[in-house]
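Trainee: take this sequence and fold it.
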Amino acid sequence: MKMFSSVLDGCELRYQNLSDNSLGEKGVGAFESLLKSQRSLEGLYLINDGISEAAARAVCELIPCTEKLKVLQFHNNMTGDEGAIAISELVKHSPALENVRCSSTRVASEGGVALAEALGTCNNLKKLDLRDNMFALPGCPNLNELNLSYLNLADEGCIVLANALRESATLLKVLEISGNEITAKAAPALPSLITSQRLLIKLNLFENELKDEGVDEIKDMFKALPLCWLHWMIMILKGEDYQESDEDGDENELES
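Mentor: Predicted coordinates for the structure are as follows:
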């Protein structure tokens, strides 16, 4: 790793993808000279790298400038709260961020709050993936894709989320909230949320506990939405993959 780093030392890279390596803190240290030389990074990918809290701190300390950074991906690491706090400092100094993925990183409330506060300063953020963690939601007015699956939101969390999104993120195109144990109790909060998202094309409610009662609560919402929205949502509620079709028969079936 040190040899590879030294060969590239001094090269001005726009993207660094170091994913799928067992980096850890020592591995990050091996790339010290390369990371320190980067002042124009637009994308940094550290997916499935065994990034611990110490390794996350090392990454954030070594990169000298993130003003141009647009993509930051830390998926599937052992970052934890302390690592998330370190990442949040990097995020605060990355005003151009558009795409952040910090999913499956073992971050609990303390790190989640720090990261959420930092993300709240990212006015250009368009895509945010925080699944499989326990986070708060920042206000991101330009957000168009949000994945909060498998966070154990439950009914209370779903209602809070619905209220927050109606005010803080009205340009969503994709909303993923599968696997959150949402029941019919939270269903009444969904129609006003969805109808406030005029650009929405995908809503994923798969692996929740809505059942027939919950679906009945939101069926009027389906009637008010364009057919393309209806198709997406019915398929995903049933847990089926959406397959776009131009056949009139499919559309007629949905309309019925």
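
Trainee: CA atoms for contacts and neighbours, from now on please.
Mentor: OK.

Trainee: the helices in the stretch 51-200 of the chain, which residues?
Mentor: Ranges of helices in the stretch 51-200 of the chain, per DSSP state H, counting those that start in this stretch, are 53-62, 80-92, 109-119, 154-168, 190-195.

Trainee: can you give me the strands for the stretch 1-150 of the chain?
Mentor: 15-17, 43-45, 71-73, 99-101, 127-129, 145-147 (DSSP state E, counting those that start in this stretch).

Trainee: can you put those in CSV and add distance to residue 8 and mean neighbour count?
Mentor: Shown next, in CSV, are the strands of the stretch 1-150 of the chain (distance: least, C-alpha to C-alpha, whole Å; neighbours: other C-alpha atoms under 10 Å):
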stretch, distance to residue 8, mean neighbour count
strand 15-17, 11, 14
strand 43-45, 16, 19
strand 71-73, 21, 21
strand 99-101, 26, 20
strand 127-129, 30, 21
strand 145-147, 34, 20
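
Trainee: got a markdown table for the ones you listed, with distance to residue 224 too?
Mentor: What follows is those, written out as a markdown table (distance: least, C-alpha to C-alpha, whole Å):
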| stretch | distance to residue 224 |
| --- | --- |
| strand 15-17 | 43 |
| strand 43-45 | 40 |
| strand 71-73 | 36 |
| strand 99-101 | 31 |
| strand 127-129 | 27 |
| strand 145-147 | 22 |
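
Trainee: burial measure for the closest residue to residue 86 other than its chain neighbours, as a count.
Mentor: Nearest residue to residue 86 in three dimensions, chain neighbours excluded: residue 57, at 5.3 Å (C-alpha to C-alpha, 6 or more residues apart in numbering). Residue 57: 22 surrounding residues under other C-alpha atoms under 10 Å.

Trainee: with residue 226 instead?
Mentor: Neighbour count of residue 226, defined by other C-alpha under 10 Å: 10.

Trainee: could you also give me the structure for this second sequence? I'd like to compare it with the first:
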Amino acid sequence: MYCGVTDEGCAALASALRSNPSHLRELHLSGNKLGDSGVKLFSAVLENPHCKLEYLRLMYCGVTDEGCAALVSALKSNPSHLRELILSGNKLGDSGVKMISAVLENPLCKLEDLWLWDCGVTNEGCAALASALRSNPSHLRQLDLSENYLGDSGVKLLSDLENDPHYKLEIRLT
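Mentor: As a prediction, this is how the structure comes out:
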């Protein structure tokens, strides 16, 4: 993290992971200027059914809707391995959160921790997350939405899930 990885380094790492995707379990690239192009390179690795990556941390990497769409596409095609996804500090907004919510609806999704603090999420994103979690309640354990623009109705939707005994969800909203 925070090690100055550029597009060139990102391409080299993604190439190495494509040729041998089964050994790496954790990738922490937070604080590097990956942007959408870098996330697209790693998304191609995640699509590989031999990929066993469980922890992906991309805080403050310059990811927007475009990179989020690539990441979500990869997770839709290979949803069962990733356990933790940290995208905090990126400009995802509600549209990015809606895309991520589509992954959470998949019963094969095993994501347990999702960190989206400081991503520009509002009530609209909260509603999408709450809907996804109601349709597939068993896997997500921790959701961090602090430092977003959550309104009362969004907070209530998520708080209702957190207080429901059918969920094992711990939510951080502030």
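
Trainee: sorry, back to before: comparing the helices of the stretch 51-200 of structure 1, which comes out most buried?
Mentor: Of the helices of the stretch 51-200 of structure 1, the one with the most neighbours on average (mean count of other C-alpha atoms under 10 Å) is helix 80-92, at a mean of 23.

Trainee: what residues in structure 2 pair up with that helix?
Mentor: With TM-score structural alignment applied, helix 80-92 of structure 1 matches the range 6-18 in structure 2.

Trainee: now do the contacts for the aligned partner of residue 45 of structure 2 in structure 1.
Mentor: Mapped onto structure 1 by TM-score structural alignment, residue 45 of structure 2 lines up with residue 118. Applying C-alpha atoms under 8 Å, 6 or more residues apart in numbering, we find residue 118 of structure 1 in contact with 88-89, 91-92.

Trainee: separation between residue 118 of structure 1 and residue 91 of structure 1?
Mentor: To residue 91 of structure 1, residue 118 of structure 1 is 6 Å away according to C-alpha to C-alpha, to the nearest Å.

Trainee: what does the match of helix 80-92 of structure 1 contact?
Mentor: The contact list for stretch 6-18 of structure 2 (C-alpha under 8 Å, 6+ apart) reads 24, 32-34, 37-38, 41-42, 44-45, 48.

Trainee: swap in stretch 97-111 of structure 1?
Mentor: Everything outside stretch 97-111 of structure 1 that qualifies as a contact, by C-alpha under 8 Å, 6+ apart, is 68-85, 91, 122, 124-136.

Trainee: quick one: contacts of stretch 48-63 of structure 2?
Mentor: With C-alpha under 8 Å, 6+ apart as the test, stretch 48-63 of structure 2 has contacts from 18, 21-36, 39, 45-46, 78, 81-92.

Trainee: from one end of that stretch to the other, what's the distance?
Mentor: 21 Å.

Trainee: on that earlier part again, mapped onto structure 2, which of the contacts of residue 118 of structure 1 hold?
Mentor: Of the contacts of residue 118 of structure 1, the ones still in contact in structure 2 (both residues aligned by TM-score structural alignment, their matches' C-alpha atoms under 8 Å) are 88, 91-92.

Trainee: in structure 1, which residue is most central in space?
Mentor: For structure 1, the residue nearest the mean C-alpha position is residue 129 (0.9 Å; C-alpha atoms, centre = their mean).

Trainee: distance check, the alignment partner in structure 2 of that one against residue 16 of structure 2.
Mentor: Under the alignment (TM-score structural alignment), residue 129 of structure 1 pairs with residue 57 of structure 2. Residue 57 of structure 2 sits 18 Å away from residue 16 of structure 2, going by C-alpha to C-alpha.

Trainee: same check on residue 124 of structure 2?
Mentor: Applying C-alpha to C-alpha to residue 124 of structure 2 and residue 16 of structure 2 gives a distance of 38 Å.

Trainee: same question for residue 171 of structure 2.
Mentor: Going from residue 171 of structure 2 to residue 16 of structure 2 by C-alpha to C-alpha gives 36 Å.

Trainee: try residue 141 of structure 2
Mentor: For residue 141 of structure 2, the distance to residue 16 of structure 2 - C-alpha to C-alpha - is 32 Å.

Trainee: one more: residue 130 of structure 2?
Mentor: Counting by C-alpha to C-alpha, the separation of residue 130 of structure 2 from residue 16 of structure 2 is 37 Å.

Trainee: next: residue 120 of structure 2.
Mentor: In terms of C-alpha to C-alpha, residue 120 of structure 2 sits 33 Å off from residue 16 of structure 2.

Trainee: now do residue 143 of structure 2
Mentor: 31 Å.

Trainee: what's near enough to touch the residue mapped onto residue 211 of structure 1 from structure 2?
Mentor: By TM-score structural alignment, residue 211 of structure 1 lines up with residue 151 in structure 2. Contact analysis of residue 151 of structure 2 by C-alpha under 8 Å, 6+ apart lists 122-123.

Trainee: how about the one 10 residues further on?
Mentor: Residues in contact with residue 161 of structure 2, defined by C-alpha under 8 Å, 6+ apart, are 130, 134, 167, 169.

Trainee: which residue in structure 1 aligns with residue 114 of structure 2?
Mentor: Checking TM-score structural alignment: residue 114 of structure 2 goes with residue 175.
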